[in-house]
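K.L.:
This is the structure alone, sequence omitted:
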């Protein structure tokens, strides 16, 4: 990244790069040092700090606001890429929003000090802060808006103004400290709402609007009002749904999880197409977010978009998607105008609007084609709009100073209380919250001075924690004069975790219910650690989740881990709290479902290699039906569960009725993988048969049955080969080979399936070979075989025989009828039964372990045993063949030895005849004598 160019390279293809050009490209991931005050300053020209970003972007926003233009700045990108850091900042590293507010008031002070006309002018600044979550709008400065359905978006009153919200609180502020206080209040309210409603902050959009009005006389002495609205938008995380993971319940475009961002993308595409000359409609009304951002995207506004990127190679696809989104957005042109009108004209327009609305109630409304109900709804809306306009007129009658004083009085008690709490934190033991969003961490504080404190979901509990799995009487904190502090659950049904474990000792990390995560802080301990020079451990949401994961049994150590392993850990940390919440909602809504995290290897998915993936096992407890949901499928369902749960909390009559079906259940009864067997084919490389019973194993590696299988080399007509073994498999390279794989039958399959079948892929094959479907029994007979032809054999095929097993999947469809003994049980009772079953299995496993005399070094994994068995069989066959050949060789040697002795004997007789002839002086040997020797 440099100047205005961003280049991205695919980690899988190092030479494949894509280049994008924008107005600015900032690098902010390294090349900095931390000052004593915590500010991150650059150590080279590459790093862009917060001041650099504001000077390039925020200062232009301010200048345009002074000129009377509406301005918008919004941040887009995946969760964790730095959107909130750029917009809000963290501690000393203030983001664009606080610096803009600070600089705005500095500008007001400077103008009043140096400009004569400005001294007589009136500068009005007010702030509003809202959040959009699941298509519901909440006013973060007004907790009463957190009611059922949230605020309503009414529409646009005037081309130069923004959207209208029902009862949106717009707070007058007199200085930067007041703005800071209101934003802090909004953030606290946002944290409470997210915790109480089990909401995920990375899925919410936050909009801070600064209304800036300048009232002054022009050169003609006429009173003029220049207005500007600065919209600062922190969008939700833009994670794309992985299309490969959408199985069963496919990720739906209209689901609440990403509807707003999907609609935003559609609007930006449509606006870009319009710039290219196309005549199409822009679907602003398809979501709350796009309705609110209509002016910012294509209307009266000067707009800047920040695209936040992650440089991590595991986020390549997400980063590329963000860059493409920004590249499309940069072509959009807005048409901003100065919002300046005579002050009395604004008042006249408001009065005229009120008069028009009042006139609509003077007689009957007759409109063709509209039902009486629709007419009544139109009348109700007009009454609401009239009431709002009248309230605004009343507000306009008040002077700005009167409005400031009213707001100041309303805030004074809150400010005093907050300052008192901050001071008390320095000396009093207390709890502070953890949140996945660092901006929301530490926003909720519960002081625990000496005494007893009850924790529950409603008054009269001292500490009220609303949300999933928090009971009315949940836990008790006992502070014995700050020397000993104890935490205990009220009873065994109250879920309280300390460092992810059942409470056994005093520690600092606490979890109440399913989604209240707190850190315990004792000022005396902190002072002692500082005095002793002990390093104080920093606790964050991620470190807390890692601690919980470790106690469940997951390895969270990153030392020596590959990128795939680190990505798997991150997926686990993300999914764990969601699974906990889903289980809590299932129990509270009595859905009788249980969800567990499952790590699925590529082999279990029928692949030779690849990454282990996080999935969710969904179990319907009345009949023990189990379904495997891909991570993305589950995340989509979880947010739909949350929507259903919120409607239940809001006491809606049809809370359990949804357009897309019940997100808790698997209603289609899809085919599932019962288990897999692994068949090694080394014997085929020696032209040998192989027949065996191999284990059928679940995704966890547990044995769920046995599979009788056979692999056999054969001739072209399918008949078996006889005594055609080869010593060296490479002898087969270049030759033709045929062999059969036969799945005979399975044994001891659980009796919970209506139908069952098997499937496998041939070595180097890509297509599944499926057996016929049969009515399931515990011992199904498949008798399924297929012939494979290799014309010719390659070294690649021999390597496949040697190193890669054929994966045989046993598939089935589960029975839908339930256990009659469980039919009338609710979720809590079924969960208790599940715990008893798990305890029984654990005890049984421990008992087997105690009575096992098999030496540990002799234990092998099933696949290793099968591999070894095949190798031994091959060796035995080769030994038999060699023994036969050795016997033949010994026989030949004996014959040759006998022949050699016979020849030598005859040669000796001939030599004796020669000696005898020489002694007699005879020059020749008679032929008869030689013939006599040779014939013997």
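P.N.:
Perfect, thanks for sending it. All values derive from a computational prediction rather than experimental measurement. Residues are numbered from 1 along each chain as shown.
K.L.:
drop to CA atoms for contacts and neighbour counts, all remaining ones
P.N.:
OK.
K.L.:
Tell me who's in contact with residue 8.
P.N.:
Contacts here follow C-alpha atoms under 8 Å, 6 or more residues apart in numbering; on that basis residue 8 touches 17-19, 320.
K.L.:
which of those tops the neighbour count?
P.N.:
The member of these surrounded by the most neighbours (other C-alpha atoms under 10 Å) is residue 320, with 18 neighbours in all.
K.L.:
residue contacts, that one?
P.N.:
residue 8.
K.L.:
Let's verify it: helix, strand, or coil?
P.N.:
Classification of residue 320 into helix, strand or coil gives helix, according to DSSP: H, G, I helix; E, B strand; the rest coil.
K.L.:
Please report how far it lies from residue 7.
P.N.:
As defined by C-alpha to C-alpha, to the nearest Å, residue 320 lies at a distance of 10 Å from residue 7.
K.L.:
can you give me the helices in the stretch 251-400 of the chain?
P.N.:
259-275, 288-292, 294-298, 316-329, 343-359, 372-397, 400-425 (DSSP state H, counting those that start in this stretch).
K.L.:
export the ones you listed to TSV and tack on distance to residue 582?
P.N.:
Rendered in TSV, the data for these read as follows (distance: least, C-alpha to C-alpha, whole Å):
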stretch	distance to residue 582
helix 259-275	21
helix 288-292	26
helix 294-298	35
helix 316-329	26
helix 343-359	48
helix 372-397	38
helix 400-425	34
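K.L.:
ok, and here's another one to check against it:
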């Protein structure tokens, strides 16, 4: 079997409207098969280069005409180009009887689904492949071939290591479908529905059905677009009679895979976090990366174990990557500078995949042989089960290795269960092979006409359709709104509503939609119902307009469409409503600035806000449903507010315990990890499983000894650049800019021996550049703090100076709001550099004040539940849709001005002292009737480091015989006149 390398194609996706509006900087370049990427933070560096089989530029060079992307530039690579290069090969492999796999990898929003599925008229590889397959089948049938063709279609989803059959979601039990292993066929999904199809239209209908099921699951939190893998399986069988009269079956299995998004993960969470938050996040992708790396090493001749069994995904892709398959990888890239790290990671991932080699063979056997092998295996399994399962032949070895009788019994039962499953699978396959193709088709006929009729009705009838972060999932749920009234609610209502929405914050009776002679109105059916229209809370009864955006509950986002209104005034409704634009609108209505596009930082901040606002709403809804007494709020924090001297403004999360009035600030990534655990808790709750967790595993809790950043103090160091001491009481401010106390800080310059420079020393630096090349010594003193809120204890400070990488920590002080740190730290720089001078002049020392929060008695004596507490807060604070907090002004500016004022005052005092010395010089010369003063004396007074040096130089004036008397003429050199 000849080996063949995995083919790798990289594709830069089309820009989205937000990127276009903000003018994102491009960092990707393509030339034939070479792809380059430029670090936007190091534009002078050489770009990194990668070579792949294909490189597709699809970012621009096109126009959108009725949603169809039409090329207007030779550089644009459209869907047809991608299919001609990649899909045609997959199609040929299927006809030749080879197994094939095509999978798309990349971060969320990079265009994986666009390449694999496409959208609207821009069909991707899967629909074009299926269409062309049946075109060729029909052509061969028309030519009179005697070969019989059979095509089956399957569609599954992997989320959190659980497999769901999207064509039969009801069969997916708790924990999902089982992945089994067959000695000859490898891993397979037990009871996965393979639907016989006989036309491309049937495949399209099945694909829509599977996608709708995926979308419904998404809104009910069984899966989300960025965390679920979707695998479309197509089995193509060609049956013919060979020259010996045997019926031959040539079978090709094609797997087309849209992988989950590889998310940005800037941090791994707080040190010491006791939750395994990352266990279920990108686990499959991490395992796939390990498999690809191991296979790449094996291709180089290294003997390594390939960890296919580490995840469900890698089990199912074992043949594709390490077995009998011809495999293609599409690496989807975002070209924007804000995604540099993720794009570089994807390119490196693809580079490793290109090194993998597979060995594919034609899958062709006589049908009689296949049936005979199935019968033989069936008989072997039946015989083994009758004899009591597998014989434990290694009993003595097991005992030597410490295997207990209970463990041996558990292994035996597991093996028997595996055999029983294999027996059932072979019986099903045997029965399936004996069935005629007509019988198989009859079992799956019907059900498609209704969906086609709904598509037609959308063109004339008002309706709602869903929006999803994954464009492939948008528009999959449609509610037609003909004349009459429609109740909106969940499936627990006594009278089933016409519009059923399940999941978070959806009431039994949530809303009412009324179509009255073509005018469509919406109103709440319950005071507890959450409904937003175009980002504003619904109040009373409101008439809906075409393209209105409606949020039901926490995560059901819909668009209202009224074909008649659009037809009457099409110019009033320009543009397409997207998930991102709808979420931006909600963010805007909650006070966040979504219009700024001045920098990369602004763009990244807005991206995070669009993602986090619905996530916060979802987390709060789960807390409310499970009565966790926790509320989350978005806070936009500058680096200084986070205790950093530099960095970018970031979206963080405030986690607030409503019962105990404790607050914790979480970085974005920690919140994302915790949210997926919250989703698992809620899923267990809805399925009636044991969902309650101990505090150490509960994603809504923090341990009692969890330290929090109380606030920060910004100490500007300009005074040290002039060798001036600084003693200040500075505000301790939290992330909101609120003053939480004072910190007594001193910066004191020193002599080499460590002795502090006193005021009497009067060492004067006219300009900080005079320090370059000299030594510099100073002391940082943190004496005490005062006025810190009594809720904090174990208070201490942390900071770092200049290029230090490790934080300096003070002692912890318990049981007081005015801790005395008595901290003193000396810093010695033997040679001052210009960088150090610039640091002293322009930078600042950030002192972080940390502590733990005391656990007070419950403030809510009446033991209100989470929902009641949130409602009470909303009433007291006014409108609060998403619980967001606004960005505050930078508290460091106040401290900066204070230090600048102190330095200016000190410098002014020194200048006045210097002027006084010159006045003394002039007065002395006049007193002794001197016409001139030596240049050396003037220079000494000018550069004198203290008054003693200046006085000593001035004392030379009366003794200068060559100075001459006032009014006398002299031509002696070496003197100058002081007027």
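P.N.:
That came through fine. Just so it is clear, the structure is predicted and the values come from calculations on it, not from any experiment.
K.L.:
just the contacts of residue 8 of structure 1 now: which is nearest residue 721 of structure 1?
P.N.:
Sorting those by how near they are to residue 721 of structure 1, with C-alpha to C-alpha, puts residue 17 at the top with 54.0 Å.
K.L.:
Test my guess that the closest one contacts residue 11.
P.N.:
No. At 9.6 Å, residue 17 of structure 1 and residue 11 do not qualify as touching, with contact defined as C-alpha atoms under 8 Å.
K.L.:
Determine the longest helix present in structure 1.
P.N.:
Secondary structure assigned by DSSP state H gives helix 862-920 as the longest helix of structure 1.
K.L.:
Give the next helix or strand downstream of it.
P.N.:
Read in the C-terminal direction, the helix or strand following helix 862-920 of structure 1 is helix 927-935, with elements assigned using DSSP states H and E.
K.L.:
how close does the counterpart of residue 742 of structure 1 in structure 2 sit to residue 569 of structure 2?
P.N.:
Residue 742 of structure 1 maps onto residue 781 in structure 2, with residues paired by TM-score structural alignment. In this structure, residue 781 of structure 2 and residue 569 of structure 2 are 71 Å apart, going by C-alpha to C-alpha.
K.L.:
Could you check which of the two has the larger neighbour count?
P.N.:
Neighbour totals were compared for residue 781 of structure 2 and residue 569, and residue 781 leads with 18 against 9 (other C-alpha under 10 Å).
K.L.:
ok, the more buried one touching residue 756?
P.N.:
No. Contact criterion C-alpha under 8 Å: residue 781 of structure 2 and residue 756 do not qualify, at 12.0 Å.
K.L.:
and the residue nearest to residue 749 of structure 1 when sequence neighbours are not counted, how many neighbours?
P.N.:
Residue nearest to residue 749 of structure 1 in three dimensions, not counting chain neighbours: residue 778, with 4.5 Å by C-alpha to C-alpha, 6 or more residues apart in numbering. Residue 778 of structure 1 is surrounded by 15 other residues when neighbours are defined as other C-alpha under 10 Å.
K.L.:
per the alignment, residue 778 of structure 1 corresponds to what in structure 2?
P.N.:
Alignment note (TM-score structural alignment): residue 778 of structure 1 maps to residue 817 of structure 2.
K.L.:
show me what contacts its match?
P.N.:
For residue 817 of structure 2, the contacting residues are 785-790, 792-793, by C-alpha under 8 Å, 6+ apart.
K.L.:
again, 7 Å this time
P.N.:
786-790 (C-alpha atoms under 7 Å, 6 or more residues apart in numbering).
K.L.:
List the neighbours of stretch 851-863 of structure 2 that are in contact with it.
P.N.:
The contact list for stretch 851-863 of structure 2, computed with C-alpha under 7 Å, 6+ apart, reads 659-660, 662, 705-710, 791-796.
K.L.:
Emit the ChimeraX select command for whichever of those are buried.
P.N.:
Here is the ChimeraX command that selects the buried residues among these (16 or more other C-alpha atoms under 10 Å):
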select :659,660,662,707,708,709,710,791,792,793,794,795,796
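K.L.:
among the contacts of stretch 851-863 of structure 2, which two are most distant?
P.N.:
659 and 796 (26.5 Å).
K.L.:
all strands of the stretch 601-750 of structure 2, in order?
P.N.:
Per DSSP state E, counting those that start in this stretch, the stretch 601-750 of structure 2 carries strands over the ranges 630-637, 650-657, 662-667, 707-716, 726-733, 739-749.
K.L.:
Let me know which of the ones you listed is the nearest to residue 164 of structure 2.
P.N.:
strand 630-637 (31.1 Å).
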